[in-house]
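Chemist: Pasting the sequence and the predicted model now:
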Amino acid sequence: MRSPATKLAIGLLLSVLTKYTHATCKAIPGDPGWPSVQEWATFNASLDGVLLKPPPPGGVCHPGEPNYDPALCPNVTALWTTSFPFHEDDPISNAFNNWNNDSCLPYPQAPCSGEGYPIYVVNATKPEHVQKAINFARERNIRLNVKCSGHDYLGRSVAPNSLSIWVHNMHGIELHDSFVPQRGGKNRSCIPEGLDPFTSAITFAAGDTNGDLYAAANTIGMAVPVTGGHDVCYGGYVTGAGHSILGARHGLAADLVLELTVVTPDGNIVIANSCQNRDLFWALRGGGGATFGVIVSFTLALYPDEPTDLVVTGIGPIVNNSVHFYDAAAYAFTQYPEIVDQGWAGYGFVQPSNSTVPGVGSQFYVDWFGLGRNATQLIELATPIANYINATWPNEFGVEASVFNFPSFYDFWAANTDTGSPVGVDIVIGSRLLDKTAIDNPNLASYLQRAVIPGGQLTEYMVGGPGVHNKPPSLNAVCPAWRTAYSHSVVGVGWVPFQTAMETQQLSDLNVYVEALTELAPDMGAYVNEADPFQENYHEVFWGANYPRLLAIKKGVDPCDVFWCRACVGNEGWQEVGGQLCRV
């Protein structure tokens, strides 16, 4: 028989669970359930004073905003579209304006409010800060947001009326000559599938970036898969899968994870690896971030860096408005898988142009990278492509090839940070993974023509490769389409803020481009970190046959939906309504 005190405790617990499990909407300022000023102050004290209430960064250009400073406005305006670290270093800013509804751009003629941003931010520097933030949000039914760098094409790092966990300042890198995952007290083998647990490894924190990791690994001659942007946080990259030039040889970033430390939605700090919390470990390697909890520490396998040859191959029309441009580009594309199978990886581009100047603009080219390989091999593989194009369409195309040698891939990468990707703009991208069946389609030329943005380009990341293909689809939650993909093909559109008609047209055009790629590869999927956030059937497109298991794991670790983000696992039961997150 239960005592009266036990019955009372159970009754209170049930009432709390009922209140927050069945609440119609997450609390927002002005609601009876929103914490009082004193409650926020008490919460801040428990965090050692790291709770922030930041104003919109663009407010420096707007009289009446608390951070208005006309002397700073020109500098912020200049940095807004040219400096990714500016947005990364701000607790609530993000790289793409449309995800906070252009609510406060640093232009005096634009409106300004904080409506598109989080209300409070926990500037987390240790796991306990993350733990307390999760508990506070869960107990008070407040929407949670997680941000590191803010470089997120799906807008998952900013949320209105939320409490945001900013992990940007969580740092700590440790290199290991060998690493064996923790067994959790169980006397059994803990060998990750497909990986040698005694390999060299790197442990890092949630705020560490691609540049931080690779620079550290380079000190011992080792390498990690990386994006083009040095300042992008590694955590969001690896949880989405993480493609790279290096990964084409050694696997996706998610394939190399040995162990994770996670703060779960119930506020516990747990270790996830092949021996303990196995389902969570499987889900976090490719299932997306800000969904199953907050990863505060990662351990990733390393492998030796190698001398690298970069061979830039370009083919462009030497006649105006060549009617065979897409035919030639399609033929070249069909030959690329053979090059990838030989161990090369590349960033390819199809760039048509309406230029009236001969040879200007229109071209298709690939920056091919060979790790530990001689450029002569690539020239031998690429020469037949050029010969076929010149023989089939004589006097229509010019061919160029340039060779560059680097002592290691790090030497190339460190000197060539990505400065071309736009920031501080309104943009949405779409993508599709293409396998050899798609690339060999006899109508490939027409599909390419439909998918390429007029006056823009189609990007072909040729980063599938043997290292990705030789991993079993069951290894982790990565979209199974990666295991047969050769190209991650990407298109993107942008628009001028507040130009509604232009935005509508651009998004409609994006649907056309992505539809062409989807028809070309109907049985494939898309890379979740670089995909259309408005993609239909996105759960299946981003995770394929893995989605049912992912959803079951999500419901198991987060039954009350403490974490929610757009185009994420388990988000079906909620929608954003006027800046508030509500049940559907």
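Modeler: Right, received. Where do you want to start? Numbers count the residues shown, from 1 in each chain.
Chemist: C-alpha from now on. contacts and neighbour counts both.
Modeler: OK.
Chemist: Just give the nearest non-adjacent residue to Gly247, would you?
Modeler: Pro225 (5.4 Å; C-alpha to C-alpha, 6 or more residues apart in numbering).
Chemist: For the one you found, which three-state class applies?
Modeler: coil (DSSP: H, G, I helix; E, B strand; the rest coil).
Chemist: count of neighbours near it?
Modeler: Using other C-alpha atoms under 10 Å, Pro225 has 27 neighbouring residues.
Chemist: Please look at it and Leu256 and confirm they touch.
Modeler: No - using C-alpha atoms under 8 Å, Pro225 is not in contact with Leu256; the gap is 9.2 Å.
Chemist: who's in contact with Val238?
Modeler: 253-254, 285-286 (C-alpha atoms under 8 Å, 6 or more residues apart in numbering).
Chemist: Likewise for Tyr365?
Modeler: With contact set as C-alpha under 8 Å, 6+ apart, Tyr365 has these partners: 312-315, 348-350.
Chemist: among those, who's most crowded?
Modeler: Val350 (26 neighbours).
Chemist: mind checking the SS state of it?
Modeler: strand.
Chemist: can you pull out the helices in the stretch 351-500 of the chain?
Modeler: For the stretch 351-500 of the chain, the helices defined by DSSP state H, counting those that start in this stretch occupy 375-392, 409-415, 436-439, 444-451, 465-469, 500-520.
Chemist: got another, please set it beside the one above:
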Amino acid sequence: MHCLLARHFAHHRAIFARSAFSTQRVDARASNIWDALNSTVEGRLRASVPFARPCFTLASVDIGSFNPIECTNITQNYLDHFTRSRTFGAYMNTQWETCQQRSTQCLLDDTLPNNTAAYNPPQSCAQGSIPNYYVEVAKVSDVQAAVVFAKNNSIPLVIKNTGAGANFDVLYQFADANNITLPGAEDLTVGAGGGYLMGGGHSALSPVYGLAVDRVLEFEVVVASGQVLVANRCQNSDLFFALRGGGGGTFGVVTQITTLALPQVSLSTVVVGYQSTPEKERAFVEFLVEHAMEYANQGWGGYATPKTGLILTTPLLNLTAAEAAMASLQNFTNNTLGGFFTLNSYPSYLSFFQTSLAPYPVPVGLPFIFASRLVPTANFETKKNRNLLVEAMIPSFETASLPIILLVAPYLYNYQGGTSVTDAWRSSLWHVAIADFWNYDTTYGQREQIYASATSSMAPLRALTPKSGAYQVGIFREIQNAMY
């Protein structure tokens, strides 16, 4: 098994993947075909090990070695976004590091990474789903060589999205320095030209400016034959359509994209926080549902978590207009939730991100299950429909570890067609999701139950929105018309 990591923007180096804790080269025991590939890519073929391998004294054969010094570094950075982004053997969500069917893994305790019970005997490190080899790519021809090698030798090939190219940390800084706006993910380490883009790509500005696939103008991609193709509206237009929403890594390895930048915009932003109780959570959801159409027409986008609060922003209202628009939310926060309410204006997307989103990072380094549903506008248009929507969401919100309401549908965007992302995006107002987590010592049976619970928890909302779809594909067995 091999892992490919693609370059996403011009002038950014592409790699298959590189480990911060192991730069071990494939040794002389590799077969002739691997030696040939290693020669073709100028010695950049690597043997890969799970991220936490140095902490374990017991491990499967030929997957690295115990190293207490490296282990200290790993335990200190186990939950760090940037470390996981640049490390080959580490994924943001660690269920993808495990072989879930066999429950073989190499994980630490995500609640306390230096907990020795997770990695001392009898715990053992296994390869899990981490590929055995990867290529550190320095040029597009390395990608071609790997793709052709995998094809000719019937070797499974997968693409690791981050570690190369431009992530949103780089792009937000670049955009701000050049007085433009590049809307993007709520986490800085997301690869801007990978699965985020090719799966649709939503942001807090999507209600006004559309999804990421709506703004992409061109792809450079290595396809399964090993050819490098340019896909846009004028050439390879069928591939261009497929890449605009058909899923990350589905049709090839994207090595470069060209996307439409927006003028720099100022953003009026509201942040609400409160100490939750079941009664307050229900009141919060009811309030948001009741005002959803109003907020959508004003261009508000962002993220709400019924257990903690919300962050919403709009480029369409100045601070005075935003104060008037959010007066009812401020009163509700003060009088019903007993929480805090702030409203500010920011001169750019970067300043909004650094002040409002960065303090609340998405958790990484832990395994989880994610179920979601796009909620159509029709579910908000009558009092009856709004009541039904609340009743469908509340039970799952009460039981889920992390319920999320994402106000990211492209409601005001003038869609011109040409994307393969699910049509449900175009008729929806909200993206509703629930997440549940487990740990290294959760049994296989318990994990099965967590998956089953997440699937059943979303069933009422799924039944209420039969013609909609799901954006995420975290539940393998969920019947959904995701993406295309």
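Modeler: Structure's in. What do you need? Here the structure is a predicted model, which means the values were calculated and not measured.
Chemist: How alike are these chains, TM-score-wise?
Modeler: In this superposition the chains share a TM-score of 0.82, using TM-score structural alignment, normalised by the length of the second structure; 429 aligned residues with a C-alpha RMSD of 2.6 Å.
Chemist: so which of the contacts of Val238 of the first structure would you say is closest to Glu306 of the first structure?
Modeler: Ala253 (17.6 Å; C-alpha to C-alpha).
Chemist: residues near that closest one, how many?
Modeler: 26.
Chemist: which one is it nearest to, not counting chain neighbours?
Modeler: Spatial nearest neighbour of Ala253 of the first structure, excluding adjacent residues (C-alpha to C-alpha, 6+ apart): Gly242 at 4.8 Å.
Chemist: repeat for Ser468 of the second structure
Modeler: What sits nearest to Ser468 of the second structure in space, not counting adjacent residues and going by C-alpha to C-alpha, 6+ apart, is Ala424, at 5.1 Å.
Chemist: now swap in Ile427 of the first structure and tell me
Modeler: Using C-alpha to C-alpha, 6+ apart and skipping the chain neighbours, the partner closest in space to Ile427 of the first structure is Gly494 (4.2 Å).
Chemist: Just give me the match in the second structure for the one you found.
Modeler: Using TM-score structural alignment as the criterion, Gly494 of the first structure maps onto Phe437 of the second structure.
Chemist: how much space between that match and Leu310 of the second structure?
Modeler: As judged by C-alpha to C-alpha, to the nearest Å, Phe437 of the second structure and Leu310 of the second structure stand 22 Å apart.
Chemist: quick one: which of the two has more around it?
Modeler: Leu310 (20 against 17).
Chemist: any idea how far Gly445 of the second structure is from that one?
Modeler: Counting by C-alpha to C-alpha, the gap from Leu310 of the second structure to Gly445 of the second structure is 35 Å.
Chemist: ditto for Tyr349 of the second structure
Modeler: Tyr349 of the second structure is 44 Å from Gly445 of the second structure, by C-alpha to C-alpha.
Chemist: One more: Leu45 of the second structure?
Modeler: 37 Å.
Chemist: More neighbours: which of the two?
Modeler: Each of Leu45 of the second structure and Gly445 has its neighbours counted (other C-alpha under 10 Å); Leu45 has more, 26 against 8.
Chemist: my read: that one touches Asp142, true?
Modeler: No - look at Leu45 of the second structure against Asp142 with C-alpha under 8 Å: they stay out of range, at 10.0 Å.
Chemist: Common neighbours of the two, please.
Modeler: Val135.
Chemist: List the buried residues of stretch 131-151 of the first structure.
Modeler: Using 16 or more other C-alpha atoms under 10 Å as the test for burial, stretch 131-151 of the first structure gives 131-138, 140-151.
Chemist: Would you mind giving the secondary structure of Phe476 of the second structure?
Modeler: On the three-state scheme (three-state DSSP), Phe476 of the second structure is labelled coil.
Chemist: so what's it up against?
Modeler: Not one residue lies near Phe476 of the second structure by C-alpha under 8 Å, 6+ apart.
Chemist: try 10 Å
Modeler: 451, 455 (C-alpha atoms under 10 Å, 6 or more residues apart in numbering).
Chemist: Aligned counterpart of it in the first structure, please.
Modeler: Per TM-score structural alignment, Phe476 of the second structure is aligned with Phe534.
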